[in-house]
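S.K.: any chance you could fold what I've pasted below:
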Amino acid sequence: MTTPTLALRDSSTMVRRQLKRLVRYPSMTIQLIVTPVVLLLLFVYVLGGTLGTGLGGGTGGRSAYVNYVVPGILLLAVVTAATGTAVMVATDMTEGIIARFRTMRISRGSVLTGHVVGSVVQQLLGMAALFGIAFAIGFRPNATAVEWLAAVGLLTLFAVAITWLAVALGLRSPTPESASNAPMPLILLPFLGSGFVPTDSMPTALRWFADYQPFTPIMETLRGLLLGTPIANSATLALTWCTAITALSYLWAKKTFTKP
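M.R.: Reported below is the predicted structural model:
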């Protein structure tokens, strides 16, 4: 078989390994689903009445807020999954299985690919469940089929970017315990952006950071695709950020993994 064929075969084997791990330890997937759902319910039913009043010129309320907050919760779900990915990668590195893989005649990159694809599949399933809960409590997008495909594509691209970053962080962590803390700063970014309140309500310095950090253009693009709000240049910024994070994280992870 040719080298690309062998790499594809080895990658598919590693993906199956990750998917079997998810089936064997369903608590990780359940936590991935439950945590964002709890946050969604908390913000909509506890804070949504007040926060939603500031939307739509004071005519919003809870029904408007659930539409506003869903994109931020979706990104938060991806970041939550990144913690689990970093821990699994660090566990593999510290328990000796990677050393065993390195003695075998398999593609080096297939091990990391398995982690990334398995995690992205898990995240997409979690986001599908989150969409279901959001619909049940009043989320009402008006997107066309093409806009839905674009939104799912953007979420998948974002999941790939964050997962590669989580893999790199897991490789750099000396223990699984430290790996669990490495992606934690990412959880703050939806809050320090337009995830839960519009950025124009923030102080000037914080608003500047919120407008130009990676998560805000992604959330604004999702709102534009799903709810018809103005997108402006957010789509270009969102794609640029996702591509840059993916490329840099991939190179970082590859360099760390291949280092003796």
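
S.K.: rest of the way, CA atoms for contacts and neighbours
M.R.: Fine.

S.K.: ok now stretch 15-33, how far from the chain's centre?
M.R.: Relative to the centre of its chain, stretch 15-33 is centred 16 Å away, using Cα atoms, centre = their mean, to the nearest Å.

S.K.: and the end-to-end length of that stretch?
M.R.: Counting by Cα to Cα, to the nearest Å, the length from the leading to the trailing residue of stretch 15-33 is 21 Å.

S.K.: list the buried residues for it?
M.R.: Counting neighbours by 16 or more other Cα atoms under 10 Å, one finds that the buried residues in stretch 15-33 are 15-16, 18-19, 22, 28-29, 31-33.

S.K.: for comparison, sequence B:
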Amino acid sequence: MTDVLAAEWLKLRTVRSTFVVLAVVGIAMAGTCALAAYGAHTWDGLTASDREHFSLSPLESLFLVVAEMSMAVLGALTIGSEYAGGMIRDTLVAEPRRGRVLFAKAAVVGAVALAVGPACVFATSYLSRAIVGDRPIRAFTDASTHTTGLLLAQSLAVVVAALVGYGLGAALRSTTGAIVSLAGLLHVVPMVVQSLPAPWDRRVNSFTLDSLPGQLAGTGNAYSIYGSALPPAAAAGVMCAYVAAPLALATLRIHRRDA
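M.R.: Next up, the predicted model:
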């Protein structure tokens, strides 16, 4: 198993797409800090009455959207590109135990996301708040939007997104199909659900991927369309289900169909 993990790690760190995805995450961090600087500059130029109506969303939540999608794309590319180029056949000849290949790739993707997610989420949060300083900007400085528990939950969401992307890429055997499915899952479904009558809009949205970090941390999802009907334990279970479902389908397909 160690040899399989080493081989998959070598593949991931020697392809250009990995560095492109990480560059996008870095650009998103810089953009988030720029938004914080813009918000601070705008606040300084407002009158006292205008400041009462000025708000700035917690920027780590905005960054999280980009980080999740980027790492999910990386996960999809990890296996989708091998199916597209036919390299998966060589991989399975070198290691005929298909389950090992599937889960070695998942372990490598998860490890990269685990390294990138917490580092970027915490850095984005602390940098943006250092830029804003002690300005009491509404929403941005709410206590519930900046807790260690929430930042850890958001970091975990990045790992989950990466594994969901990988699982969809393995199950669909297509990078394009996985990315389209991810876009629908992360962005289209919540907007469609929002049109449901109350209280079903919030209840159903509580199960969407982006709603889970706030519920896992117990802080809720203020200033967003996402619901907060799940207790932390249930939110953790839903996160596990998001990872397990596509991986289970991928396992079934890789054993029952030729590469």
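
S.K.: kindly provide the TM-score of these chains.
M.R.: Put the two chains on top of each other and the TM-score (TM-score structural alignment, normalised by the length of the second structure) is 0.65; 227 aligned residues with a Cα RMSD of 4.2 Å.

S.K.: and of the buried residues of stretch 15-33 of the first structure, the nearest to residue 90 of the first structure?
M.R.: Compare each of these with residue 90 of the first structure using Cα to Cα and the shortest gap goes to residue 18, at 14.0 Å.

S.K.: now that closest one: how far from residue 125 of the first structure?
M.R.: The value you get for residue 18 of the first structure to residue 125 of the first structure, if Cα to Cα is used, is 15 Å.

S.K.: likewise for residue 61 of the first structure?
M.R.: Using Cα to Cα, one gets 29 Å for the distance from residue 61 of the first structure to residue 125 of the first structure.

S.K.: for those two, indicate the residue with more neighbours.
M.R.: Looking at residue 61 of the first structure and residue 125 with other Cα atoms under 10 Å, you find the greater number of neighbours at residue 61, namely 19 against 15.

S.K.: hmm, the more buried one is touching residue 49, no?
M.R.: Yes. Using Cα atoms under 8 Å, residue 61 of the first structure is in contact with residue 49, at 5.0 Å.

S.K.: where exactly do the helices run in the second structure?
M.R.: Counting by DSSP state H, one finds helices in the second structure at the ranges 2-13, 16-44, 48-51, 59-85, 87-94, 98-132, 148-172, 175-183, 189-193, 200-205, 212-217, 232-256.

S.K.: make JSON lines out of those and add distance to residue 142 of the second structure.
M.R.: Formatted as JSON lines, the entries for the helices of the second structure read as follows, by distance: least, Cα to Cα, whole Å:
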{"stretch": "helix 2-13", "distance to residue 142 of the second structure": "39"}
{"stretch": "helix 16-44", "distance to residue 142 of the second structure": "15"}
{"stretch": "helix 48-51", "distance to residue 142 of the second structure": "15"}
{"stretch": "helix 59-85", "distance to residue 142 of the second structure": "12"}
{"stretch": "helix 87-94", "distance to residue 142 of the second structure": "49"}
{"stretch": "helix 98-132", "distance to residue 142 of the second structure": "12"}
{"stretch": "helix 148-172", "distance to residue 142 of the second structure": "13"}
{"stretch": "helix 175-183", "distance to residue 142 of the second structure": "30"}
{"stretch": "helix 189-193", "distance to residue 142 of the second structure": "24"}
{"stretch": "helix 200-205", "distance to residue 142 of the second structure": "22"}
{"stretch": "helix 212-217", "distance to residue 142 of the second structure": "14"}
{"stretch": "helix 232-256", "distance to residue 142 of the second structure": "20"}
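
S.K.: residue 141 of the second structure is nearest to which of the ones you listed?
M.R.: Ranking the helices of the second structure by their distance to residue 141 of the second structure (criterion: Cα to Cα) puts helix 98-132 first, at 8.4 Å.

S.K.: what are the buried residues along that closest one?
M.R.: Judged by neighbour count using 16+ other Cα under 10 Å, the buried positions of helix 98-132 of the second structure are 101-110, 112-114, 116-118, 120-122, 124-125, 127-129, 131-132.

S.K.: find the nearest non-adjacent residue to residue 113 of the second structure, please.
M.R.: Leaving aside its chain neighbours, residue 113 of the second structure sits nearest to residue 159 (5.0 Å; criterion: Cα to Cα, 6 or more residues apart in numbering).

S.K.: check the burial of the one you found by counting its neighbours.
M.R.: Residues lying near residue 159 of the second structure (other Cα under 10 Å) number 28.

S.K.: do the same with residue 104 of the first structure
M.R.: Residue 104 of the first structure has 10 nearby residues by other Cα under 10 Å.

S.K.: show me what it lines up with in the second structure.
M.R.: In the second structure, the residue paired with residue 104 of the first structure according to TM-score structural alignment is residue 94.

S.K.: in the first structure, what residue corresponds to residue 6 of the second structure?
M.R.: Residue correspondence to the first structure (TM-score structural alignment): residue 6 of the second structure is matched to residue 13.

S.K.: do the same with residue 126 of the second structure
M.R.: In the first structure, the position corresponding to residue 126 of the second structure is occupied by residue 135, as judged by TM-score structural alignment.

S.K.: cool, residue 213 of the second structure as well?
M.R.: Looks like residue 213 of the second structure aligns to residue 218 there (TM-score structural alignment).

S.K.: same thing with residue 75 of the second structure?
M.R.: Structural correspondence for residue 75 of the second structure with respect to the first structure (TM-score structural alignment): residue 85.

S.K.: just to revisit the earlier point, my guess is the residue nearest to residue 113 of the second structure contacts residue 121. True?
M.R.: No. Applying Cα under 8 Å, one finds residue 159 of the second structure not in contact with residue 121, separated by 11.6 Å.

S.K.: how near is the aligned partner of residue 74 of the first structure in the second structure to residue 28 of the second structure?
M.R.: Taking TM-score structural alignment as the alignment basis, one finds that residue 74 of the first structure is matched in the second structure by residue 64. Applying Cα to Cα, one obtains 9 Å for the distance of residue 64 of the second structure from residue 28 of the second structure.

S.K.: ok, now residue 127 of the second structure?
M.R.: Taking Cα to Cα, one finds residue 127 of the second structure at 13 Å from residue 28 of the second structure.

S.K.: can you check residue 229 of the second structure too?
M.R.: To residue 28 of the second structure, residue 229 of the second structure is 30 Å away according to Cα to Cα.
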